[in-house]
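> quick one: sequence plus predicted model below, questions after.
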Amino acid sequence: MLMRSLPLNDAAGRDKIVPLRAVATNTRRIESKNLLDGSRELVIEHQGAEYHLRLTRNDKLILTK
């Protein structure tokens, strides 16, 4: 976990340690090739809207609404 020291305004002059970001421990991991299954585009429906996950010519992923 990344940590950063922030100065406090107390008399002791100690620093407070705070996390920069939380690390998810149980995040699902799926290979993009398994999602796309040989195609270059996938449509994801979320709350009534369509999102398009596209594989570019440079093998990058782009998600658009």
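Cool, the structure landed.

> only C-alpha atoms from now on, for both contacts and neighbour counts.
OK.

> where along this protein do the strands fall?
3-7, 15-19, 41-46, 49-55, 61-64 (DSSP state E).

> adding distance to Leu35 and mean neighbour count, write the ones you listed out as a markdown table.
Compiled in a markdown table, those are given as follows (distance: least, Cα to Cα, whole Å; neighbours: other Cα atoms under 10 Å):
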| stretch | distance to Leu35 | mean neighbour count |
| --- | --- | --- |
| strand 3-7 | 34 | 11 |
| strand 15-19 | 32 | 11 |
| strand 41-46 | 8 | 14 |
| strand 49-55 | 10 | 15 |
| strand 61-64 | 12 | 12 |
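
> below is structure B, check it against A:
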Amino acid sequence: MTFHSSVNTDEPATRLPNPDMPVHDARKLTGDDGTTALIVLDDKTYTLRITRAGKLILTK
């Protein structure tokens, strides 16, 4: 995957991800539902939710 940045003198520069870091599309993670996904870390389950405003919320 290639990342491109645009230069806008009115806004601070955006940090690009580390090219060795995995990238996951939140919309693909939420599947058919399109708004929520469960994420498991060790023995805990978290809910990833995409809001109507397009923001991500991760809750335990």
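Structure's in. What do you need? Being a predicted model, the structure only gives us computed values, none of them experimental.

> out of the strands of the first structure, nearest to Lys33 of the first structure?
Closest approach to Lys33 of the first structure among these is made by strand 49-55 (9.9 Å; Cα to Cα).

> whereabouts in the second structure does that closest one align?
Mapped onto the second structure using TM-score structural alignment, strand 49-55 of the first structure covers residues 44-50.

> so how far is that stretch from its chain's centroid?
Counting by Cα atoms, centre = their mean, to the nearest Å, stretch 44-50 of the second structure is centred 12 Å from the centre of its parent chain.

> mind listing the helices for the second structure?
Secondary structure of the second structure (DSSP state H): helices at 26-29.

> which residue is nearest the middle of it?
What sits nearest the mean C-alpha location of the second structure, by Cα atoms, centre = their mean, is Ala26, with 4.9 Å.

> what's that one aligned with over in the first structure?
In the first structure, Ala26 of the second structure lines up with Ser32, judged by TM-score structural alignment.

> measure Val23 of the first structure to Ser5 of the first structure for me?
18 Å (Cα to Cα, to the nearest Å).

> list the contacts for Tyr46 of the second structure?
Tyr46 of the second structure is in contact with Leu38, Ile39, Val40, Leu58, Thr59, Lys60, counting by Cα atoms under 8 Å, 6 or more residues apart in numbering.

> sorry, slip of the keys, the one I care about is Lys44 of the second structure.
Residues near Lys44 of the second structure by Cα under 8 Å, 6+ apart: Lys60.

> cool, the one 3 residues further on as well?
Contact criterion Cα under 8 Å, 6+ apart gives Thr36, Ala37, Leu38, Ile39, Ile57, Leu58, Thr59, Lys60 as the residues in contact with Thr47 of the second structure.
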